[in-house]
Every structure is written in C-alpha cells, then in structure tokens.
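# For reference, the sequence and a predicted model appear below.
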Amino acid sequence: MIGKASLLEAIAGTNRGLLATDSDKNAIAVAIAQLEGYNPTPKPLEATALLEGNWRLLYTTSQELLGIDRVPLAKLGQIYQCIRTATATIYNIAEISGLPYLDGLVSVAARFSPASERRVDVKFERAIIGLTRLIGYQSPDRFIQDIEAGRKFAAIDFNIGNSDRQGWLDITYLDEDLRIGRGNEGSVFVLAKK
C-alpha cells in the first residue's frame, strides 16, 4: 500500500519521534491522516487476532514516552505495547540503556475495556521500574509471563490506585503488521507487530 510505505518512509530516521523536526512532524501527521482514511479494519476491537501480540513503537508524539530519553545517563531503547486480548490487558514496556550494568526498564500494566468499535478505555494498574539484571528481564514475553504469574520484582514495583491513571485510546488503523492509535492526551502512536 502506497500510503503505508509513505508513512514508514516519513518516520524513518526520526528515532520514534525523538529526532523529528517540525517539518518531519507535519509530513508524518499528513501521512498518518491519509493512511487512517484507508483503514482496512473499521471495527478493530472485533479483530482480536490482529490486535493480539507484541507491538514495537515506530513513532509517537507522546512527550511522556519521549521524555524518558531526557533522563541523565539514560538512553531510550525499544518500546513495546503488548496486547493480550483474552485477559483485556496491555503491557507497555520501555527498555532503557545506561552505564554498564545499569540497563533498565519502565513498564506499566493496564486493563482495557471497549468503549466503542474502535476506542478502548484504559485503566493503569501496576508500574515496574528497575534494572533489567535485577528484574531478570530477557524479553517482553518472558517479563509478561512473570507479571501474570504474580511475581514481585526487585525493583520499584507498585500498584496504581483506582483514580490515579486512566485514559482512552482510539485505534484508527489496523492491519496484519501496522497499528495507529490516538490517545486521550492528543498523542499519536505508530506501531509495528514484532
């Protein structure tokens, strides 16, 4: 699809948005809007086979996520959003590299519930922030298995209270390997299935 290739070309070299200039951001916004107009999955919440899986972030306008890279001695690595439709759970995992032996991650687990054919309400439940070697982090799948097994980690690991963090996400484009979403804070997310 030409629109998809145009979007991927526009975001190439922006390091998920960290290096995007204003001109880049405008071109990417146009490419996203054009692709959303051709969404092959108008009811994405019914397409659980497409939604399910680990998604790697290609681009975002979320300053909250991109801001992780501004922490001294930290460099933002891969960012994943892992969706488990059977349990209506989302796991956001940001890998962080730092000084030797100080690689870490920031992770948030949330529950989602359908609000419309393409919108989910999201309720954040647990946050985990720590060093990968102390957590035993090897991959998103293994980490999620440990969380679902009820493991407490040697990290900052806490439950998020009921009223602390909630939001919504519109899934505006979904195919077998690309997903675009728009969040309640105005952020855009472009992800590729891992």
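On my side now, so go ahead.

# rest of the way, CA atoms for contacts and neighbours
Will do.

# and the longest helix along the chain, how far from the chain's centre?
Ranked by residue count under DSSP state H, the longest helix found in the chain is helix 22-36. Centre-to-centre, helix 22-36 and its host chain are 19 Å apart (C-alpha atoms, centre = their mean, to the nearest Å).

# Outside of the helix or strand just after it itself, list whatever touches it.
Counting by DSSP states H and E, the element after helix 22-36 in chain order, helix or strand, is helix 48-51. Applying C-alpha atoms under 8 Å, 6 or more residues apart in numbering, the contact partners of helix 48-51 are Pro44, Leu45, Ile83, Thr85, Leu174, Asp175, Glu176.

# Which of those fall in strands?
Ile83, Leu174 (DSSP state E).

# circling back: what residues does the longest helix of the chain touch?
With contact meaning C-alpha under 8 Å, 6+ apart, helix 22-36 is reached by Gly3, Lys4, Ser6, Leu7, Ala10, Ile11, Thr172, Tyr173, Ile180.

# Please identify the buried residues of that helix?
Applying a neighbour-count criterion of 16 or more other C-alpha atoms under 10 Å, one finds Asp24, Lys25, Ile28, Ala29, Ala31, Ile32, Leu35, Glu36 buried in helix 22-36.

# same deal with stretch 181-194?
Buried residues in stretch 181-194 (16+ other C-alpha under 10 Å): Gly181, Arg182, Gly183, Val188, Phe189, Val190, Leu191, Ala192, Lys193.

# center of this protein, which residue is that?
Computing the C-alpha centroid of the chain and ranking residues by C-alpha atoms, centre = their mean puts Gln81 first, at 3.7 Å.

# That one looks like it's in a strand, true?
Yes. Membership of Gln81 in a strand is supported by DSSP: H, G, I helix; E, B strand; the rest coil.

# For the closest residue to Asp177 other than its chain neighbours, give me its contacts.
Excluding its sequence neighbours, the residue lying closest to Asp177 (C-alpha to C-alpha, 6 or more residues apart in numbering) is Lys193, at 4.8 Å. Lys193 is in contact with Gly53, Asn54, Trp55, Arg56, Glu176, Asp177, Leu178, Arg179, counting by C-alpha under 8 Å, 6+ apart.

# got another, please set it beside the one above:
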Amino acid sequence: MAFCACALASSQSVPTFRVPAASGLCASSSSKWSSSSPIWFTNGEATLKIVSLHCTRVETLNSARFDRGLNKTIGGNFVFPFTQYLRTRRSTRLSVVHAVSTGTAESEETEAPEESTSQLVDNLLYSVKDSDRGALLGPEAHGNVANLVSRLEKMGMPEPLKSPLIFGDWNVIYSSNPTSPGGGYRTWLGRLIFRTRDMIQSIIEPDGVVNIVRFALFGFIDGQVTLKGKLKPLDSKMLQVDFQPPDLQIGPFKFSYGGTSMVKISIIYLDKDIRLGRGSRGTVFVFSRR
C-alpha cells in the first residue's frame, strides 16, 4: 500500500510524495493513529516535513448472501437464506494537519518571538517590586534586572534629553548599588535607623532637579532629606547635575549640612512610565513615574 502526501501551493504544480507501505504508517491494528513527531518524506526534488499526522482506518463488513437451500418469496421479493462470510475492505485515510515543504531534510528550529517593549517594562517592574529599591535582591535577581535593562537600552530613543517625557515626578524604585540613592541613609545600618518611605526625584522645566528622601527615624519620627540642583546636558543622553548642600528635617527641626555635590548620569531608556539611568560609575537606576 502506498499513499500520497501533497503540499498545496497556489498557482503552482502540487509536488507529490509517495510513501511505501514499508514506512509503517497506519500499520497498527488500531483503527486510529496519530503522530505529533516530525516525519520527513522526499521525492528526490523536494522534502516534505509533516509536523502532525492523523490516520483513520475504516473496515467495512460486507455480507455475501447465498445458499443452495430453498428460496422463499415475500411480497414478490426474493429473500435468500444465507451463510455469512466476511470480506474486509480496508481504506486508509490520512490527514496532514501541518506540513512544511523545505529544500533540505535538515530540522527546523522555531524561534521564540521576541518580547515587546511593554512586556520588558512589565517584567522589569515585577522584578524590582517589593525589593526595597533593590536592597533585598540577591546576585541572581540583580543579574536578571541587568539583562532586562540592557535589552530596554537597545530600544531606547536616541536623544532622550530632548523629550518632554523627562520632566515630572519620579519614584526611585531600584538601584544596582543600594547606597547610591540616599548615601549613608541607605546603608544596612542607615536603613535600620532611617526607615525609607519615599525616594522621589522631580525634574522641573527648564533645568531644575529636586531629590527627596522621606524616612521614619527609628520607625516613628518623620524626617526628610532634600537636595536641590541644576542639570546641564553634556550630550544627547548624559547630563550633569550640580547639587546644593542638602537640607535635613527631623520632626520640627530643619537645618542644612555638608557641602555641594555633583553627579553625572546617562538616560538610557525613557517612556511615559519609566526612566532608566546609568551613573558615571556604572550604577543603574530605575525610576517610575508618580
């Protein structure tokens, strides 16, 4: 027995692939058979890859009515007493569910679709959720965040500093170096004494920057550190921020301390929801819009 597997093509001749009975397809005694593993056939000119194949074998029971006994007549019709014998007719019906015609018999690898920008953003936000801005993440989790940031960086706009999306209020939700945003307030001991409640960066047109760290001293005394500065673009992505001495408020008491400071940071990704930055020392920051 042989069957033909055909790959359909519009306005073209249909290649035919003859498969001998020795192939073993539908040779099982069961009436139904299927294969989900790829099966390859060739006709010498092209190759057909059958990804999924279903087979049904239909057996028809035919009764031959004959006997040498007496015939009887009922209503003008002859009814033959008969001795039954079986003649089995087998027909094989093959259904190619998915066939791929290729020039060679090499196996095909299906590439997974790349994640969209929105999917990467969602994955990034999920990865840093409830991590105390990255302080609670281990090396493997930080590596996953770095991978997502790297992929988003490749999708970023070429000149983010010219986009109005940069302005507004942003939450600091991740830092690859936990002590970078907030300095000593974000060390292990600092986080124990000064329980961080909010870390906010406001970028105000045309060149104003305000960083705010809100905390609870020993968990119950409200406090806040405020840094005000001016930003200066250095190129299409990197900017420099010059800060005044920080202002500290604990309960009703306010005072300034320390000196001026300067930081450089590149905007490596920007959209309406998140902003990614990389400091001059390689620290990665993730901001979400408030």
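Nice, thanks for sending it over. Note that the coordinates shown come from a computational prediction; the quantities given were computed from them, not determined experimentally.

# dump the residue contacts of Gly17 of the first structure.
By C-alpha under 8 Å, 6+ apart, the residues touching Gly17 of the first structure are Ile11, Tyr59, Thr60, Thr61, Leu66.

# which of these does the second structure keep?
Retained in the second structure (both residues aligned by TM-score structural alignment, their matches' C-alpha atoms under 8 Å) from those: Ile11, Tyr59, Thr60, Thr61.

# returning to that earlier point: map the residue nearest to the centre of the first structure onto the second structure.
With TM-score structural alignment as the matching criterion, the partner of Gln81 of the first structure in the second structure is Gln201.

# give me the element the nearest residue to that match once chain neighbours are set aside is part of.
Leaving aside its chain neighbours, Gln201 of the second structure sits nearest to Asn211 (4.5 Å; criterion: C-alpha to C-alpha, 6+ apart). Asn211 of the second structure is part of strand 208-217 when elements are defined by DSSP H and E.

# Just the residues contacting that strand, thanks.
For strand 208-217 of the second structure, using C-alpha under 8 Å, 6+ apart, the contacting residues are 182, 193-203, 222-231, 241, 250.

# Of those residues, which count as buried by neighbour count?
Neighbour-count burial (16+ other C-alpha under 10 Å) applied to those gives 182, 193-196, 199-203, 222-231, 241, 250.

# In helices, which of these fall?
Short answer: those in helices (DSSP H) are Ile193.

# Counting neighbours, what do you get for Tyr38 of the first structure?
Tyr38 of the first structure is flanked by 15 other residues according to other C-alpha atoms under 10 Å.

# which position in the second structure aligns with it?
Matched across to the second structure, Tyr38 of the first structure falls on Met155, judged by TM-score structural alignment.

# Thr73 of the second structure: what's it in contact with?
Val79.

# element containing it?
Per DSSP H and E: strand 72-74 holds Thr73 of the second structure.

# next SSE after that strand?
Using DSSP H and E, the helix or strand that directly follows strand 72-74 of the second structure along the chain is strand 77-79.

# From the contact counts, what lies against the following helix or strand past that next one?
Later in the chain than strand 77-79 of the second structure, the nearest helix or strand by DSSP H and E is strand 86-102. Judged by 3 or more C-alpha pairs under 8 Å, 6 or more residues apart in numbering; DSSP states H and E, strand 86-102 of the second structure is in contact with strand 47-63.

# which residues in the first structure does the strand it packs on match up with?
Going by TM-score structural alignment: strand 47-63 of the second structure matches no residues.

# Go through that strand and flag the buried ones.
For strand 47-63 of the second structure, by 16+ other C-alpha under 10 Å, it's Thr47, Leu48, Lys49, Ile50, Val51, Ser52, Leu53, His54, Cys55, Thr56, Arg57.

# Dump those residues to CSV, plus distance to Val19 of the second structure.
Putting these into CSV (distance: C-alpha to C-alpha, whole Å) gives the following:
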residue, distance to Val19 of the second structure
Thr47, 12
Leu48, 11
Lys49, 13
Ile50, 12
Val51, 16
Ser52, 16
Leu53, 13
His54, 15
Cys55, 14
Thr56, 17
Arg57, 17
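
# what separates Asp280 of the second structure from Trp33 of the second structure, distance-wise?
Actually, residue 280 of the second structure is Ser rather than Asp. For Ser280 of the second structure, the distance to Trp33 of the second structure equals 64 Å [C-alpha to C-alpha, to the nearest Å].

# Please list the residues outside the top strand by length along the first structure that contact it.
Ordering each strand of the first structure by length in residues (DSSP E) puts strand 119-131 first. Strand 119-131 of the first structure is contacted by residues 45, 102-115, 153-162, 165-171 when judged by C-alpha under 8 Å, 6+ apart.

# Trace Lys230 of the second structure over to the first structure, please.
Using TM-score structural alignment as the criterion, Lys230 of the second structure maps onto Arg111 of the first structure.

# So that match is in contact with Ala88, correct?
Yes. Judged on C-alpha atoms under 8 Å, Arg111 of the first structure makes contact with Ala88 at a distance of 5.7 Å.

# ok, Leu66 of the first structure - contacts?
So Leu66 of the first structure contacts Gly17, Leu18, Thr60, Leu76 (C-alpha under 8 Å, 6+ apart).

# Most widely separated two among those residues?
Pairwise distances across the contacts of Leu66 of the first structure (C-alpha to C-alpha) peak at 13.1 Å, for the pair Thr60 and Leu76.

# Would you mind measuring from the residue nearest to Gln201 of the second structure to Arg197 of the second structure?
Here Asn211 of the second structure is placed at a distance of 14 Å from Arg197 of the second structure (C-alpha to C-alpha).

# The most far-flung residue of the first structure relative to its centre: helix or strand, and which one exactly?
Within the first structure, the residue lying farthest from the chain centre (C-alpha atoms, centre = their mean) is Pro100, at 25.9 Å. Here Pro100 of the first structure sits in a region with no helix or strand, counting by DSSP H and E.

# quick revisit: would a markdown table of the contacts of Leu66 of the first structure with distance to Ala127 of the first structure and secondary structure be doable?
Shown next, in a markdown table, are these (distance: C-alpha to C-alpha, whole Å; DSSP: H, G, I helix; E, B strand; the rest coil):
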| residue | distance to Ala127 of the first structure | secondary structure |
| --- | --- | --- |
| Gly17 | 24 | coil |
| Leu18 | 23 | coil |
| Thr60 | 21 | strand |
| Leu76 | 17 | strand |
